[in-house]
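Engineer: For reference, the sequence and a predicted model appear below.
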Amino acid sequence: MKILVIGASGGMGRLVADRLEKAGADVVRAHRAVGVDAYTGAGLAEAARGVDVIVECANNITQRASKAIDFFGTVAANVSEAARDAGVQRVVCLSIVNAAQPQVNSKMGYYQGKARQEEVYRRELGDRVILFRTTQWFELGATMLDSMSLGPVGVMAHMLSRPLAVADGADLLADVALNGGAAVVEVAGPADLDMLDVAREIARRRGTPRWVLGINFGGKVIRSGALRPDGAFEVTATTFGQWLDQTYPAAVGA
């Protein structure tokens, strides 16, 4: 099986490509550094030629709704066109649990972009697209701390979720790419956690930042659990404690 992974240089895309190759798939790793730009469409048709499945993990971190909607909607349209032209069996799109719900994304521009992405794929590909939605990743705590810290002080939004390890999500996404699945596959971690608590524990293990302040962002529904799946979903195995020990082993017991 030949599989095109778009966004293969990112956190999820790279892991998925690794797992697919380990499973014996012929993987095409697509990202801008190798001349494939899913937003402009450059190199996309060539990359999709002869491919059986496309896994779409393209990303653009922004909270500007207009920018997010434009990026994710354009990528979805371009990938859909390339998939149709190449006769691809299915496209598996990485998305976020409940991001398409208006009550969740009304104050979060990035999630509005993911909503547009899902809308375009469904319109353009119908039952040839699988929406693979995950909850937030444990890694988001570290990413936010790195981008939202000033000296000894960091901030993190109150976000009640069922976060998971990105490696666990990659395992399941690779399986869906290889074997197919339902029109929507939702994946969540083993326990409810506030991402603020996740970030604080990461900071404690790393030793920086010294203080992590909680902020209200995204509206009350984000803080009260609307990011958790409300139907059937796959549960990943790695707990937050296990992930911490694996990610920051030198700090264990400190």
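Structural biologist: Thanks, I have the structure now.
Engineer: hey, let's count contacts and neighbours off CA atoms from now on
Structural biologist: OK.
Engineer: looking just at contacts, which helices and strands does the longest helix anywhere in the chain meet?
Structural biologist: Scanning the chain for the helix with the most residues, using DSSP state H, yields helix 65-86. Where contact means 3 or more CA pairs under 8 Å, 6 or more residues apart in numbering; DSSP states H and E, helix 65-86 is packed against helix 44-48, helix 109-125.
Engineer: need the next SSE after it, C-terminal direction.
Structural biologist: Sequence-wise, the next helix or strand downstream of helix 65-86 (DSSP states H and E) is strand 90-96.
Engineer: buried residues in the helix or strand just after that next one?
Structural biologist: The element immediately downstream of strand 90-96 (helix or strand, assigned by DSSP H and E) is helix 102-105. Using 16 or more other CA atoms under 10 Å as the test for burial, helix 102-105 gives 103-105.
Engineer: In the longest helix of the chain, which residues are buried?
Structural biologist: Residues 65, 67-69, 71-83, 86 are the ones in helix 65-86 that count as buried (16+ other CA under 10 Å).
Engineer: circling back: mind giving me CSV with the buried residues of helix 102-105 and columns for distance to residue 220?
Structural biologist: CSV is the format used below for the buried residues of helix 102-105 (distance: CA to CA, whole Å):
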residue, distance to residue 220
103, 10
104, 9
105, 11
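Engineer: Wasn't residue 156 part of a strand?
Structural biologist: Yes. When DSSP: H, G, I helix; E, B strand; the rest coil is applied, residue 156 is found to be in a strand.
Engineer: Quick check, it in contact with residue 199.
Structural biologist: Yes. Contact criterion CA atoms under 8 Å: residue 156 and residue 199 qualify, at 6.8 Å.
Engineer: Now do the strands in this structure.
Structural biologist: 2-6, 26-30, 53-56, 90-96, 129-134, 149-150, 153-157, 160-161, 184-188, 193-194, 211-215, 234-235 (DSSP state E).
Engineer: Presented hereafter is structure B, for comparison with structure A:
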Amino acid sequence: MKLAVAGGTGTVGVHVVEVARERGHDVVVLSRSAGVDLVTGSGLSEALSGVDAVVDVASTQTISAKESTAFFSAVTRNLLTAETEAGVGHHLALSIVGIDQAPHAYYAGKVEQEKIIRAGTVPWTILRATQFHEFAAQIRSQTSFGPLTVIPRMLSQPIAAREVAERLIDLAERPPAGRVADLGGPHEERMAEMVRRYARAIGARGLVLEVPIPGAYGRAMRNGTLVTTTDSDHGLQTFDQWSAAQAR
């Protein structure tokens, strides 16, 4: 198959590209370095020539609902338009567990993304996953102030980005399936404790302070909205196994 990966240079995207190539697929990475701008749509039509399926794992770093919605709306509409013109038969998107119950901040954009996909004419598959193991390292780097790291009170169910990528390619190799079973990690974890354990694993010192985020967005982070339910699938690699691998 010929697959195009939007966001193919990101945290999960690099794994999607790697897994697809390991399985013998021809992969096109949709990125600015390859002459493709997902936000404006520039270069998309040419890049999708002969593509069988598009795997969209593009993301943006913002907690603004307005900015997130603008980004995901533009990217999704541009992809679907170009896919229709190129005759692509499958649009596969990675989304986030629980967003319909927490349509705030960054998640607002993901909710809009799903709406646009469902309303489009390109046959589709949506996989919702929980946060990746890498999220603990990312949030630590963003919220550290000298020896102090401030972490929002959050219940998570971290999963290996590689395992998410493997599931995405499994789905890309099959016909469009609509909304499929959610995918989460093997265990529920408190984000602050994840950050503490990650810091120990890499030999970092400092104080990790856990604070509740106010409002509906903060409640969703704390109350289990963002973890899987009983009818979901689960990965195998634990957060501690991932952390140990980073230390090596």
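Structural biologist: Everything's here; your move. Bear in mind the structure is a predicted one, so any value in this text is a computation, not a measurement.
Engineer: Turn the strands of structure 1 into TSV, including mean neighbour count and distance to residue 119 of structure 1.
Structural biologist: Converted to TSV, the strands of structure 1 look like this (neighbours: other CA atoms under 10 Å; distance: least, CA to CA, whole Å):
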stretch	mean neighbour count	distance to residue 119 of structure 1
strand 2-6	26	19
strand 26-30	20	23
strand 53-56	26	15
strand 90-96	24	11
strand 129-134	25	10
strand 149-150	14	35
strand 153-157	21	27
strand 160-161	23	23
strand 184-188	23	13
strand 193-194	19	29
strand 211-215	16	30
strand 234-235	16	23
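Engineer: before we move on, the earlier item: compare the helices and strands packed on helix 65-86 of structure 1 and give me the one nearest residue 137 of structure 1.
Structural biologist: helix 109-125 (15.0 Å; CA to CA).
Engineer: That closest one: which residues count as buried?
Structural biologist: Within helix 109-125 of structure 1, the residues scored as buried using 16+ other CA under 10 Å are 109-118, 120-122, 124-125.
Engineer: Which of the buried residues of helix 102-105 of structure 1 sits closest to residue 34 of structure 1?
Structural biologist: The nearest member of the buried residues of helix 102-105 of structure 1 to residue 34 of structure 1, counting by CA to CA, is residue 105 at 32.9 Å.
Engineer: Tell me which residue of structure 2 lines up with that closest one.
Structural biologist: Residue mapping for residue 105 of structure 1 onto structure 2 gives residue 103, with TM-score structural alignment as the criterion.
Engineer: nearest spatial neighbour of its match, skipping sequence neighbours?
Structural biologist: residue 111 (6.4 Å; CA to CA, 6 or more residues apart in numbering).
Engineer: likewise residue 151 of structure 2?
Structural biologist: residue 210 (4.9 Å).
Engineer: Now do the same for the one you found: its match in structure 1.
Structural biologist: Aligned by TM-score structural alignment, residue 210 of structure 2 pairs with residue 214 of structure 1.
Engineer: Quick check: that match vs residue 3 of structure 1, distance?
Structural biologist: 41 Å (CA to CA, to the nearest Å).
Engineer: Also residue 30 of structure 1?
Structural biologist: 10 Å.
Engineer: burial measure for residue 16 of structure 1, as a count.
Structural biologist: 27 (other CA atoms under 10 Å).
Engineer: List the contacts of stretch 165-185 of structure 2.
Structural biologist: Here stretch 165-185 of structure 2 makes contact (CA atoms under 8 Å, 6 or more residues apart in numbering) with 1, 12-13, 15-16, 19-20, 53, 55, 90-92, 94, 97, 123-131, 157-160, 164, 227-228, 231-238.
Engineer: quick one: contacts for residue 28 of structure 2?
Structural biologist: 2-5, 47.
Engineer: How about residue 234 of structure 2?
Structural biologist: 183-186.
Engineer: Out of those residues, flag the one nearest to residue 145 of structure 2.
Structural biologist: For those, the nearest to residue 145 of structure 2 is residue 185 (29.2 Å; CA to CA).
Engineer: Surely the match of residue 210 of structure 2 touches residue 155?
Structural biologist: Yes. The criterion here is CA under 8 Å, and residue 214 of structure 1 meets it with residue 155 at 5.8 Å.
Engineer: residue in structure 1 matching residue 160 of structure 2?
Structural biologist: So, by TM-score structural alignment, residue 160 of structure 2 is matched to residue 165.
Engineer: Pretty sure that match sits against residue 244.
Structural biologist: No. With contacts counted by CA under 8 Å, residue 165 of structure 1 stays clear of residue 244, the gap being 9.9 Å.
Engineer: who's more crowded, those two?
Structural biologist: The neighbour count for residue 165 of structure 1 versus residue 244, taken as other CA under 10 Å, is higher for residue 165 (23 against 20).
Engineer: Spatially nearest residue to residue 100 of structure 2, not counting backbone neighbours?
Structural biologist: residue 111 (6.4 Å).
Engineer: and the one you found, how far is that from residue 69 of structure 2?
Structural biologist: Distance from residue 111 of structure 2 to residue 69 of structure 2, by CA to CA: 8 Å.
Engineer: ditto for residue 100 of structure 2
Structural biologist: Distance, residue 100 of structure 2 to residue 69 of structure 2, by CA to CA: 14 Å.
Engineer: Next: residue 97 of structure 2.
Structural biologist: Residue 97 of structure 2 sits 17 Å away from residue 69 of structure 2, going by CA to CA.
Engineer: tally of neighbours for residue 219 of structure 2?
Structural biologist: Other residues close to residue 219 of structure 2 by other CA under 10 Å number 16.
Engineer: That one: what's it in contact with?
Structural biologist: Here residue 219 of structure 2 is in contact with residue 213 (CA under 8 Å, 6+ apart).
Engineer: The same query, at a cut-off of 10 Å, please.
Structural biologist: 102, 153-154, 212-213, 225 (CA atoms under 10 Å, 6 or more residues apart in numbering).
Engineer: who wins for neighbours among these?
Structural biologist: Using other CA under 10 Å as the neighbour criterion, residue 154 leads the contacts of residue 219 of structure 2 with 23 neighbours.
Engineer: if we can go back for a sec, pretty sure the match of residue 210 of structure 2 is in contact with residue 148, am I right?
Structural biologist: No. In this structure residue 214 of structure 1 lies outside contact range of residue 148 using CA atoms under 10 Å: 11.5 Å.
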